[in-house]
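Enquirer: what's the 3D shape of this:
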Amino acid sequence: MDEQRVGLLPISAGIWAPTGQTPLRPVQPRYEWLYIYAFVNPETGESRFWLIPALNKDAYQAVMAAFTESVDAGPDHHVLVVEDGGGFHVPAQQGHPSGIETVRLPPYSPELQPAERLWQLTDATIANRCFESLDALSEVLGQQCAWLETQLDLLSQYTLFHWWPLCQN
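Expert: All right, here's what the predicted structure looks like:
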């Protein structure tokens, strides 16, 4: 599980241009943000994405509850969520929802987080573009995330590290 901030401040990515011509990128910096919360199973490529307007404890708890429901986690179906040490990763007062267990990665170690590699896939459709509003950005990003949820092999290729422990059922 990981989260990323995206917004109306354009993401710059490399682009091709004919020799001798300077590539042009639209820029209209504005500081409004949207957050992508992503969960991925590196072994199967199964994923869930949420676009949320905030990155805080309440949003984290709401997304974790929605994730729990979407994967039918409960007393008979446990799900292990690997997360970074974000200060907002605070479970509700009664703890994480039933069936959810978490493991925290060491601080400053994004290279250990499989979900961190999802951002190059979500950014692919929004890089070098200006959006008029967060709604327009959300529409394009929502379509990309919905498409990614159907690309199990692609997500597994991006997130299944050679050292990742495989499920032994």
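
Enquirer: alpha carbons only for contacts and neighbour counts from here, please
Expert: Noted.

Enquirer: checking the residue lying closest to residue 127 once chain neighbours are set aside next. Helix, strand or coil?
Expert: Spatial nearest neighbour of residue 127, excluding adjacent residues (CA to CA, 6 or more residues apart in numbering): residue 11 at 4.8 Å. Put simply, residue 11 is coil when judged by DSSP: H, G, I helix; E, B strand; the rest coil.

Enquirer: burial measure for residue 11, as a count.
Expert: Neighbourhood size, residue 11 [other CA atoms under 10 Å]: 16.

Enquirer: next, the structure of the following sequence, for comparison with the previous one:
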Amino acid sequence: MRVGLIGQLRRRWLPRGVKLRQKLELKYVWRYLVLAVDPIKGRLWWRWVERLRKESIFEVLKWFKAEGIEAVIWDNAPGHTAGLIRACGVPTVNLPPYSPELNPVERIFEELRRQIEGKVYGQIELKVEAAELLLKALTADPSRVKRLTGWPWITDALLSLPA
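Expert: Purely as a prediction, here's the structure:
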């Protein structure tokens, strides 16, 4: 997920006839959040990278593997399908094009966007810090992570895998 200072306008409930005014940042500065989720146990792992290139993804995947993550679900972004990524040894499940709704991590991203977008931060570090606080709050509440990501078809498929 790209977290940057180019703000996104958010919808708000207002009385009828009241015009919404939102401040918006227009700075081309960002970080990328690489996130893994265990929808059965409700656990999260994440790392921030400055550029979403195959080398940085490779380093994060090595860390994921060391943490015990056995497989990742990817979309088909160029950095996700590079040969270097396959060499890491973490099995990947590639999603069909244009299907983010199939990836449980996207639900965590939606929750993050809902909380951190629509505000002016001034510095990327402050926005990353706000995202970190939310990620830590989610980590402390596994039942919430399970509710967001533990869809029956995913948990049934994971539980049916051989041990």
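
Enquirer: what residue in the second structure is paired with the residue nearest to residue 127 of the first structure?
Expert: Under the alignment (TM-score structural alignment), residue 11 of the first structure pairs with residue 8 in the second structure.

Enquirer: I'd say that match and residue 117 touch.
Expert: Yes - judged on CA atoms under 8 Å, residue 8 of the second structure makes contact with residue 117 at a distance of 5.9 Å.

Enquirer: how about residue 62 of the first structure, secondary structure?
Expert: helix.

Enquirer: go on, the one 3 residues further on?
Expert: Three states are possible here, and by three-state DSSP the one that applies to residue 65 of the first structure is helix.

Enquirer: all helices for the second structure, in order.
Expert: 54-66, 83-87, 104-116, 124-139, 142-149, 152-159 (DSSP state H).

Enquirer: and the last one, what's buried?
Expert: Right, the one you point to is helix 152-159 of the second structure. Going by neighbour count (16 or more other CA atoms under 10 Å), the buried part of helix 152-159 of the second structure is residue 154.

Enquirer: tell me, how many residues neighbour the equivalent of residue 112 of the first structure over in the second structure?
Expert: In the second structure, residue 112 of the first structure lines up with residue 102, judged by TM-score structural alignment. Counted with other CA under 10 Å, the neighbours of residue 102 of the second structure add up to 15.

Enquirer: before we move on, the earlier item: tell me the contacts of the match of residue 11 of the first structure?
Expert: Counting by CA atoms under 8 Å, 6 or more residues apart in numbering, residue 8 of the second structure touches 24, 117-118.

Enquirer: centroid-nearest residue for the first structure?
Expert: With distances taken as CA atoms, centre = their mean, the residue of the first structure nearest its centroid is residue 38 (3.2 Å).

Enquirer: so what's that residue closest to, chain neighbours aside?
Expert: residue 49 (4.5 Å).

Enquirer: can you tell me, leaving aside adjacent residues, what's nearest to residue 1 of the second structure?
Expert: residue 33 (5.0 Å).

Enquirer: cool, residue 65 of the first structure as well?
Expert: Counting by CA to CA, 6+ apart, the residue nearest residue 65 of the first structure is residue 97, at 6.4 Å.
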